[in-house]
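A.B. asks: fold the following.
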Amino acid sequence: MAREVRAFAITALTLAALGLPAGLLWSALSPRPPYRIIDQTPTLADPSTQALIAADGWFAAVTGGLGLACGALAWFLSRRVQLPVVLGLCLGGMAGAFVALWAGTTFTVGVVAVEASAAPGVTFTPGPLALTAKGVLVSWPLLAVGLFGFLEGMHGYRESPLRKPHPPGDTHLDETRPG
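C.D. replies: Sure, this is the predicted structure:
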């Protein structure tokens, strides 16, 4: 029982800790939408900007890539305690995604530039990094658990005795078949 709890805790805490560098990487890669300041009020300069969608895409790419890496590594390292590790991938992946969201929206990493043609008296500033599609938060745990299950299924199929044909002339197996 202690081995299972330890495997779960290590997996979940490791993935949660990976959320900090993931969030900083997301902050470095994602573009910021331009806002204009008019009468001390920030307003989205271009409502049709693709920067909002790009931030969601970069978050999904960073956390999804980590999910695939964590799922593969967890499968290769956990031969005896698979269920606790899968649960740790699920919980740790969700925690890591929320830590990445917090880190990416809190800390600005990299160069933030706003390119827009300004009318006289209008100031442009980079907007905050945010997720508009909250569904990308599940990309990390979904891909980690999905790849773990895929690898385990492929390994189980390869090692299955049902996959090997019975030797020719084995009458015992032929007698048990109906018809």
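A.B. asks: hey, let's count contacts and neighbours off CA atoms from now on
C.D. replies: Noted.
A.B. asks: so how far is A16 from the residue nearest the centre of the chain?
C.D. replies: By CA atoms, centre = their mean, the chain has its centre lying nearest to W140, at 1.9 Å. Here the distance between W140 and A16 works out to 11 Å (CA to CA, to the nearest Å).
A.B. asks: between these two, what contacts are shared?
C.D. replies: Residues within reach of W140 and of A16 at once, by CA atoms under 8 Å, 6 or more residues apart in numbering, are 93-94, 96-97.
A.B. asks: so which of those comes closest to L29?
C.D. replies: Distances from L29 to the shared contacts of W140 and A16, taken as CA to CA, are shortest for A97 (16.1 Å).
A.B. asks: so who does that closest one touch?
C.D. replies: Taking CA under 8 Å, 6+ apart as the criterion, A97 is in contact with 16, 19, 63, 137-138, 140.
A.B. asks: surely it is in a helix?
C.D. replies: Yes - in this structure, A97 lies within a helix as judged by DSSP: H, G, I helix; E, B strand; the rest coil.
A.B. asks: apart from its chain neighbours, what residue comes closest to L147?
C.D. replies: Distances taken as CA to CA, 6 or more residues apart in numbering put G71 closest to L147, at 5.6 Å, once the chain neighbours are dropped.
A.B. asks: next: L131.
C.D. replies: In space, not counting the residues next to it along the chain, L131 is nearest to D56; the distance is 5.6 Å by CA to CA, 6+ apart.
A.B. asks: by contact count, what packs against the host helix or strand of the one you found?
C.D. replies: Under the criterion DSSP states H and E, the helix or strand holding D56 is helix 51-77. When contacts are defined as 3 or more CA pairs under 8 Å, 6 or more residues apart in numbering; DSSP states H and E, helix 51-77 packs onto helix 2-29, helix 82-106, helix 139-159.
A.B. asks: how about this one, so we can line them up?
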Amino acid sequence: MADAVTERKIAAGAVVFGCVALLGAPLGLLWWLIAPRGQVTVTTGGTTVFYPLSETVFAGEGYYALMMLVAGLLTGYLAYLAQYSSTRRHGVDLRMPTLLGISAGALAGAVLAWVVGVGLDVFSASGAQSFAAPGDVVEQGLSLRSHSALLLWPFVAILQYGLFDAVSLWRGDLPTAEDARTDTVEPVHDEADNSRGPAPVER
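C.D. replies: All right, here's what the predicted structure looks like:
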């Protein structure tokens, strides 16, 4: 029995990790599609400088940070709902495996979104700069200079998940093994008694 419980916990953590981490790919694609690009000026040495300087230089990173915040809120809430339902159905406490899975999955997803977004932009940006003459203004590719933004998704997801778990703990409605047994019990009907018809009335 203990081995079955352990296997269920490992499987739950692995599923949460995989589902959350894979969300990084579409998020990276969305970042690449909607994020604005700043403009840079090509210098004589082939390098670039941020000129003319505008807010669009930092807007791409702002879009990434906002997307990671929203992803953290949604995945934290959905992971809690999935964990609560599964724990109530099977009577196995999956809070810790789910928390570990969403923490590692959110970090992996944030890195994947960064790699996908920057990777899709690197060829077009480098190509534009290589063909530009000194003094030309070209569009900058996506980048993430502040790597601390990679922690936004896991931080918010853990915070959201922990908040709902704390509310359940405070309300005392955490699912238990007894809830699982109660949910699976079905009423038993005595067909033999029903076939006899109503009991006679004594006079």
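A.B. asks: what's around the residue nearest to L147 of structure 1, how many residues?
C.D. replies: Residues near G71 of structure 1, counting by other CA atoms under 10 Å, number 28.
A.B. asks: spit out the contact partners of the residue mapped onto it from structure 2.
C.D. replies: For G71 of structure 1, the aligned position in structure 2 is occupied by G76, per TM-score structural alignment. Residues counted as contacts of G76 of structure 2 (CA under 8 Å, 6+ apart) are 102, 156-161.
A.B. asks: ok, those residues vs L81 of structure 2, which is closest?
C.D. replies: Y161 (9.2 Å).
A.B. asks: and the aligned partner of G104 of structure 1 in structure 2, what does it touch?
C.D. replies: Aligned against structure 2 by TM-score structural alignment, G104 of structure 1 finds its counterpart in G117. Residues touching G117 of structure 2, when contacts are defined by CA under 8 Å, 6+ apart, comprise 28-32, 142.
A.B. asks: tell me how far I34 of structure 2 lies from Y63 of structure 2.
C.D. replies: Counting by CA to CA, the separation of I34 of structure 2 from Y63 of structure 2 is 8 Å.
A.B. asks: looking at those two, which is more packed in?
C.D. replies: Applying other CA under 10 Å to I34 of structure 2 and Y63 shows that Y63 carries more neighbours, namely 17 against 11.
A.B. asks: what's the more buried one aligned with over in structure 1?
C.D. replies: Taking TM-score structural alignment, Y63 of structure 2 has W58 as its aligned residue in structure 1.
A.B. asks: what's the spacing between its match and L77 of structure 1?
C.D. replies: Computed with CA to CA, the distance linking W58 of structure 1 and L77 of structure 1 is 28 Å.
A.B. asks: what of Q40 of structure 1?
C.D. replies: With distances defined as CA to CA, the gap from Q40 of structure 1 to L77 of structure 1 amounts to 55 Å.
A.B. asks: so if I had to pick from these two, which one is more boxed in?
C.D. replies: Shown here are Q40 of structure 1 and L77; by other CA under 10 Å, L77 has more neighbours (11 against 8).
A.B. asks: so whatever residue of structure 2 lines up with T125 of structure 1, which of the three states?
C.D. replies: Alignment note: T125 of structure 1 maps to V138 in structure 2; criterion TM-score structural alignment. Classification of V138 of structure 2 by three-state DSSP places it in strand.
A.B. asks: just confirm T125 of structure 1 contacts I37, I think it does.
C.D. replies: Yes - T125 of structure 1 is in contact with I37 according to CA atoms under 8 Å; the separation is 7.5 Å.
A.B. asks: of the two, which one has the most company?
C.D. replies: Each of T125 of structure 1 and I37 has its neighbours counted (other CA under 10 Å); T125 has more, 20 against 16.
A.B. asks: tell me which residues touch the more buried one, please.
C.D. replies: Under the contact definition (CA under 8 Å, 6+ apart), the residues listed for T125 of structure 1 are 34-37, 114.
A.B. asks: out of the shared contacts of W140 and A16 of structure 1, who's nearest D174 of structure 1?
C.D. replies: Taking CA to CA as the measure, D174 of structure 1 sits nearest to G93 out of those, at 49.2 Å.
A.B. asks: in contact with the nearest residue to the closest one once chain neighbours are set aside, which residues?
C.D. replies: Counting by CA to CA, 6+ apart, the nearest residue to G93 of structure 1 once its immediate chain neighbours are dropped is P141, at 4.3 Å. Each residue near P141 of structure 1 by CA under 8 Å, 6+ apart is listed here: 67, 89-94.
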